Structure formats: C-alpha cells, structure tokens
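K.L.:
Just need the structure, nothing else, for what follows:
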Amino acid sequence: MSAIARWFIANGYTLAGYDKTATPLTDALQAEGIAVHFDDDISLIPAEFLANPTETLIVYTPAIPKDHKEFNYLKDNGFTLMKRSQVLGLLTQNFFTIAVAGTHGKTTTSSMVAHILKNAGQNVTAFLGGITQNYGTNFLVNEGSENVICVVEADEFDRSFLTLYPNLTIVTSTDADHLDIYGDHSQLLESFQLFVSQIKDGGKLYQYEGIDLKDYTKNQTQVFGLKVGDFRTENLRVENAEMVFDIVYPDGVIKDCSLLTPGFHNVTNSIAAAAVALQVGVSPEAVREGICTFKGVKRRFEYHVRSEKVVYIDDYAHHPTEIEAFLSSVKALYPNRKLTVVFQPHLYSRTNDFQEGFAKSLELADDLILLDIYPARELPMEGVTSSIIFDKVNLAEKTLCTKAEVLDLVKAKQPELLVTVGAGDIDTLIPKIREMLIG
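P.N.:
Here you go, the predicted structure:
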C-alpha cells in the first residue's frame, strides 16, 4: 500500500490514509506529505476528499475489517473503491514486468531483483513489500518512459496477484498458507496455476525446485535451487558469518557471490534474482556486484546488534517454513552461541491451522519466549491462544508471556544470540531491546 501511495505522490496526487497503528513506515509517509490517521472515525478523513467523491479514489486492502466505519461510509456514498491489487495491475500494465510470487521469499527476492537491475544502470520502477536498506524505500521511480522494467511483488493473499500479467515470473514457494481465505492447500495451488497462466506470450517462469507449475503456462520454464536446477549454487560456504557461493547457470558460472543478508533461503532468493537479471541482459559481472552490494530489507534477517558479546537479529517470519529457514540459518552462522527466540504468532486462524508446524520449527531455539497472538484483521477464535503452540514445544527452556513483559525477561536472561520473529507489532520492541543490549 505504501509503495502505491508513493507512486501517487511522485505523480502529483494528493493523498490521505488510515492505518490501525503508527509505525516507522507511517511516520515516513507523514514526513513525505501524506496525512495518516489511526482512529476509525469518518470526521478524520480530510474534508477535500469527503466533498469530492467523484474525484477521489479509495484504495484498500483485504486487511480492512468488514465493519470498518470509514470503509463502509465511503462504499455507501458514491466513492470509487479499488483493491490495492487492482490499482497495482493498472499501474504495471504498460511496463515490461517482472513479478515475484511465493508464500515466502517474495519481498526479499523482488528487492534483490530491483537492486541488481538499478545497480546495473537499468531504468527500473519497483513496487515492493518491504523497505530496502539500499534505498530506504519500498518504491523505486523510473527515469522517463523508455525501456522501463517494472519489478513487482505479486501477493497471493486474497488472489491479489491475478490482476497482474507479467513478462517474467519467479515463484519461490507454494506452501500452504492463508487457509482462512483459500480453505485448503489445493485451492491455493490453483491460484498459483492461474497466475502463471497469465504470463505474457514469449515470457518465462522461474520456479523453485520441487514446485511444478510448468503445465500451467505455455511459456518456457526454468528451475532454480540450492544445489539442483538450471540455476543453482556450488561451493556454498560460511565465511565470517556471511554466506559465499558460486551461481551455476546454463551459460556459465558467477563465482564468489557473498551476501550481506545471510540465510540459506536468501541464497536461494539471490539465485532467482540472478536468473531474471541475466535474462534481461545484465552482465554476469554486474549480477555479482548487485548480489554482493544488496543490503537487505528491513525486518528480513536484519541485524540490530552485532558484537563480541551479543548478536541481535529481527525477522518477519510468520509461517513455520519461514521460521525453520530463518532459525536454521542463524544456527549455521553462530553454531557456538545459545539461541534465544522471541516469537509473536500472527493471526488466530494461522496459529490454529499450523500449530504443530510452529511448535516443531520453534524447537530449533535453545530458549523460547512466546508472546500472545497478534490478531491483525481477525476477531478472537474460541480456544485459540499461544498456549496451543506452547504446550506442543518440546524445549526445556520456554516461557509464555505478554508483550509488556518481554523487556524485563530478556534483560534477566542476558542472551548472547537473540532473535525477534513475527509479522505483527513485535517490531515496536526493537529500539528498546537494542538500547538495552547495547547499554
């Protein structure tokens, strides 16, 4: 949403918006001239919009609850309402588009693609799902209208990505998720099948090894993976808490790529990014430079403290597969440190659907601090609390606590390797944790 908001600002429109809570991102949007309020109150909508329904476009996401007062007022009073995904489809339809989809990995991969291309001098516009550390934004604006390449994160939630008709598509994962929307995994897979069928004639699909969507597109399909596929790694090793590797591709090898943002999953993401960059004409040398200079995305394997005494990393992971990938990577980088994990579950439905998977993935911790569920768009579900995960976690050291209790608990534990994990408002704890660990 904020990337789209920035597109409108860059093109001279007047904007205002609502969000549930204030965050560093909404602070940034306000500093860029967008009026943002945080109470569901019709009177807080600026008068210039309320007075001009025919000249006002309302862009919304499925995260807005059905009983939202402002949303229902605007819907009932002649305003034009469009889903975020519909607007994104309109904005990208006239560009050569690279779309990155997947239940995990799409934000980092799309950000990597955008950086490699921009660093190589390509004319790029990008709509991303996270704040890139290289540019401090989730929106990159193109320079002029010639030879523009649009990089877009294609979101499977609520089938949003079906508004896109890309030229090149990456699919990083199709694990079961959003079952509150889809019902079961087969329905989710059906959406991915429909999505890849929309690749434009002459385009390409790049799919992670183990995924099989080639029968659903008439275009060429290539596979990427850690050790197998048309695009794959060789000689992967850890050096000074960084992952270094070679990328093997059909026409050669790119040697000694190193990631500032570590993680086995991020190595895989970089292979996919390299594949599409090579396809649009970026040289192997420029691909390597782009990978080696990619600083990552906020809240994706983001270091906040990195010293001899303590390492503190934050990550957005909110699905068992993501948590397992993240924690296993952290342990590979720091095998001799005790790992303390603070996890905030996201959504009652997701917690209920994947409770066994969450418990298993969290057992990679040496010491677990489990917070209450962050509800986001959902109302409570009877019998669904963090306890249904907690009771299944087979760890000697585990604690169930509220968000308000975390700081005192972390201070008492004096961790040597700490990670915070989750997609809710756990990020609001980061400054205080960082200050406490440094102090």
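
K.L.:
contacts, neighbours, all on C-alpha from now
P.N.:
Noted.

K.L.:
in terms of contact, does residue 209 touch residue 222 like I think?
P.N.:
No - counting by CA atoms under 8 Å, residue 209 does not reach residue 222; the two are 9.3 Å apart.

K.L.:
hey, what's in contact with both of those two?
P.N.:
Common contacts of residue 209 and residue 222 (CA atoms under 8 Å, 6 or more residues apart in numbering): residue 229.

K.L.:
residue ranges for the helices of the stretch 51-200 of the chain, please.
P.N.:
69-76, 84-92, 106-119, 179-182, 185-197 (DSSP state H, counting those that start in this stretch).

K.L.:
Which positions within the fourth one qualify as buried?
P.N.:
For helix 179-182, burial by neighbour count (16 or more other CA atoms under 10 Å) applies to 179, 182.

K.L.:
what do you get for the longest one?
P.N.:
Within helix 106-119, the residues that qualify as buried are 106-119, counting by 16+ other CA under 10 Å.

K.L.:
Relative to the whole chain's centre, how far out is it?
P.N.:
Relative to its chain's centre, helix 106-119 lies at 12 Å (CA atoms, centre = their mean, to the nearest Å).

K.L.:
What helices and strands are in contact with that helix?
P.N.:
strand 96-101, strand 123-132, strand 148-154, helix 264-279, helix 284-293 (3 or more CA pairs under 8 Å, 6 or more residues apart in numbering; DSSP states H and E).

K.L.:
Please provide the structure for the following sequence as well, for comparison with the first:
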Amino acid sequence: MTLSPDGKLSWKHVYFVGIGGIGMSALARWFNVNGFAVAGYDRTPTTLTETLEQEGIDVCFDDAVDQVPAPFLANPEGTLIVYTPAIPAGHRQMEYFREHGFEVYKRSQVLGWITRTLRTVGVAGTHGKTTTSSMVAHLLRSAGINCTAFLGGITQNYGTNFLLNEPTDRPEEIVCVVEADEFDRSFLTLYPDWAIVTSTDADHLDIYGQHDVLLDSFRAFVGQIKPGGVLFMRKGLELMHSTTAEVRDYSLDAGNYRSANLRIEQARFVFDIVHPQGTIEEIRMTVPGYHNVENAVAASAVALQLGVSPEHIRSGLGSYRGVKRRFEYWIETGEKILIDDYAHHPAEIEAFLKSVRALYPGRHITAVFQPHLFSRTRDFADEFAVSLSLADRLLLLDIYPARELPMAGVTSEMLLNKVTIQDKVLLSKEDLLYELKTLPTDVVVTLGAGDIDKLVGEIRAIL
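P.N.:
Next comes the predicted model:
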C-alpha cells in the first residue's frame, strides 16, 4: 500500500516511538491490520502495550537501537518512523533514525494522510472529544454504516481505541471518525468533511502560552473543513467566522440541536433530542452526566447528517456504554458508589461533580484528585480550587509531572490551601489507601489524567 504526502513512497515497515500512547496505539493497529510490519518503543509496559503484543506487534521498553527489529533497521527507505511529541530530547532510537535517513513524521501527520482518503468526521475540543467521537462511531456502527475510528480512549462497547471498517471495493463509502487533538496543534493535519467542536476552554498553555493563541488554532482547524462540509459547534463558541462550512450549533438546552424533558430516573439520564426535522423522544442513557447528554446531542447531530434514523439513534445511545475512565463505575450498590474519571481540567471536574451530585442528592462525596502537570496546576489553581470544593471531602495527591520538570512554588499543598471545604488532606498514594481503610465513605470518585487509574482496583477492594 502506498502512503505518503506525495502518494509515491511505499513503506513495508512502520516503527512507532511512543507506541503505548492512546492515539499512537490506534494508529499502530491500523497499519498492523492493513498488512504492514509494525513494531515500537514505549517507556513502560501497560495494558495497552500488552494488547499490542498479543496482536503480534513487537514492543520494546529500552530505547537502545539494537532493540529495533533488524528488518526495520536494514531498510531505511522502506521504513516509516512515527513519533509522538511527548518523546523527550536525547532519545537514542530517534537520534539514530534521524541520522540515518529514515522518514520521520509525527503521528498527527500520518493520521492526516489516512483521513484525507476517506469521508471524515473530526471531533475537537479541550474536553468532551473522546466521549463524543466514540459516540459518533458507535451510532454509525450500530446503524450499519461502514466506519473506521481513531479514538482517544478505550470504548466499553468494543474494548478498543480503534475500529476497523469492513472490507469494501468502494472506499469512498467508508466514514472515518477521528478524535482531533489540539495538543501540539496536531488537529491541523486534518481536513474533515464534518467537524464537531465541543469546547475551547483555556488549556495546554504550556504549548500555546495564551488562550487567544489556542483559539486561533481552533479557528484554523474549522477553516480546514472541506467545501460543502458542516461544522457542529457548541453554542456560544466564537468560531463561525473562521470557516466557509455550514455552521449549526448545539448545547444542552439551546441551539439547532438540544435536549428537552431532561430528567433523572433510577440514577440514569432520560431526555429527548430536538433537531431541525423533529424530536427523538425518550432516550435512556446508560452513561450518566449532564455533559454526556450534551455530547450525545452533538453525536446525534452528525449521525442524522449521515443518514442514521431517529430510531437507530435512540437505540444506539441506549446501548452506548461509554469510554474507560470517563464516568466509569467500579462499584454501584445501594450502600457504596465508586466512579473513576479522567477529568483533569477545572471545567471537566465541575461538570463531573455537579452530575454526581444530581445523581446522588444528599449523599456524601469523597473526591480523590491527582493534579496533572505543574503548568496546568499553576495556570488554573484558583479554578481547580472552586471545582474541587464541590465535593464534601478532598483527598489530594501529589502532582503528576508527565512531561514536565518541577516548578518552584507549584505544589499540591499550594492548591490544597486554596480549596474552601474544611475536610481536605494531602496524601501520598500509599497513605491514600490506608486513609480509605479508616474513613467512613459513601460516594467515592477518583479524578485525574496521570496514573491514578492504577490505584482504582485497590480502592475498589478496600471499599
């Protein structure tokens, strides 16, 4: 198969540097099922890397050059190197590839080439994009539309972050659903036919510097929608003047597409979706949350555009089981609730905790939060304090550094001092588990984008 910017270069081997990332692993799977020899490096073994190995992909955890399979090294012209910007400078394999004439491209560039050949739905937003893109993919798949999807999370319905389309001799009929990531401006490699933008809140300021620069990047993204395409934009965002696409807005309760008759029955959200052609009544979502109702409105708008019937949308949303680490229940009994969520931005935490409060009125909420990035903690400390104060009790962990070095004065203790509730404490991971053994708990939620998810199984065992 030929795949390159100019359509002339044919690769036989594809090597991923950072293959264990959620977006990288999805792309690796695509190449693997399409007949390429695939291998890669990542820093540590994870459930994702184990799955890749089970699918026949060779993964190494040492950046030594001799860990790269020999056929890849022996053929620079026939080997594509795909990397993630999260790989640090000085990576030995990357230095070797660059010095020896290998074709080296970012994941986002390669994904852009693939999606240009297919009818593409791009789902962007500083939060909400993973759930919304997985909803779109599920609605299309459950309605019998031939689609492939590159997602930023593991879907509960399919157990994967990558959906492969059915083989066809009419590739122009395939719909590609792709999570369009604003980090490092990756989504500017995409030219979708249809796009959703869920949010443009300030985030990734370590990359963009200022919110206005981030907004300019989103404006550039919607400006790349293909002629004749449609932008489905959350009502109130300032993007419509940057695109020639038809613009339709949506939100929880206003816009061309919106919910109505929203209520909670037996800890589940029930609602109608109002759209320009009518109303889809009595949708019962297994996945809770006001923000997920809004995501469902956006996904349904695209599905309607692509010809999915209202009946298939109702049944599809009813059977949608969500994404791992997005409002994921680990315990759900009358006496005890444990929910894990990826929320790592103040707006996400606020939406999540308000939904939990609505689902379980009058019950005591213990929030366990691991901040992600020193820069994000610094930039949004006041906003984090407000959103975390929506819980009744806060158990705060140290900052997960990810790609950053420590910053003077930026600590979890600094954040804890700003939180206004009285029942709050800073803990190590080890002390957290001991604390949960001794505390009386009711509803417990774990929040964060670092490695807090590795503790959830132990927390469940304790509770």
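
K.L.:
so which of the helices of the stretch 51-200 of the first structure comes closest to residue 375 of the first structure?
P.N.:
Residue 375 of the first structure lies closest to helix 179-182 among those, at 13.1 Å (CA to CA).

K.L.:
whereabouts in the second structure does that closest one align?
P.N.:
Under TM-score structural alignment, helix 179-182 of the first structure corresponds to residues 205-208 of the second structure.

K.L.:
that older thread, any chance of the helices of the stretch 51-200 of the first structure in a markdown table with distance to residue 13 of the first structure as columns?
P.N.:
As requested, the helices of the stretch 51-200 of the first structure are exported to a markdown table (distance: least, CA to CA, whole Å):
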| stretch | distance to residue 13 of the first structure |
| --- | --- |
| helix 69-76 | 19 |
| helix 84-92 | 14 |
| helix 106-119 | 25 |
| helix 179-182 | 33 |
| helix 185-197 | 31 |
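
K.L.:
Could you point out which of these sits nearest residue 356 of the first structure?
P.N.:
Once these are compared by CA to CA, helix 179-182 is nearest, at 15.2 Å.

K.L.:
mean per-residue distance, the closest one to the second structure?
P.N.:
For helix 179-182 of the first structure, the mean deviation from the second structure after alignment is 0.6 Å (mean CA distance after the TM-score superposition for the first structure).

K.L.:
ok so, going back, export the helices and strands packed on helix 106-119 of the first structure to a markdown table and tack on mean neighbour count?
P.N.:
Below are these laid out as a markdown table (neighbours: other CA atoms under 10 Å):
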| stretch | mean neighbour count |
| --- | --- |
| strand 96-101 | 26 |
| strand 123-132 | 24 |
| strand 148-154 | 26 |
| helix 264-279 | 23 |
| helix 284-293 | 20 |
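
K.L.:
Can you tell me what residue 64 of the second structure aligns to in the first structure?
P.N.:
Using TM-score structural alignment, residue 64 of the second structure pairs with residue 41 in the first structure.

K.L.:
which ones are touching the residue nearest to its match when sequence neighbours are not counted?
P.N.:
In space, and not counting its chain neighbours, residue 41 of the first structure is closest to residue 70: 6.4 Å by CA to CA, 6 or more residues apart in numbering. Counting by CA under 8 Å, 6+ apart, residue 70 of the first structure touches 40, 41, 42.

K.L.:
now, among these, which is nearest to residue 343 of the first structure?
P.N.:
Distances from residue 343 of the first structure to the contacts of residue 70 of the first structure, taken by CA to CA, are shortest for residue 40, at 28.7 Å.
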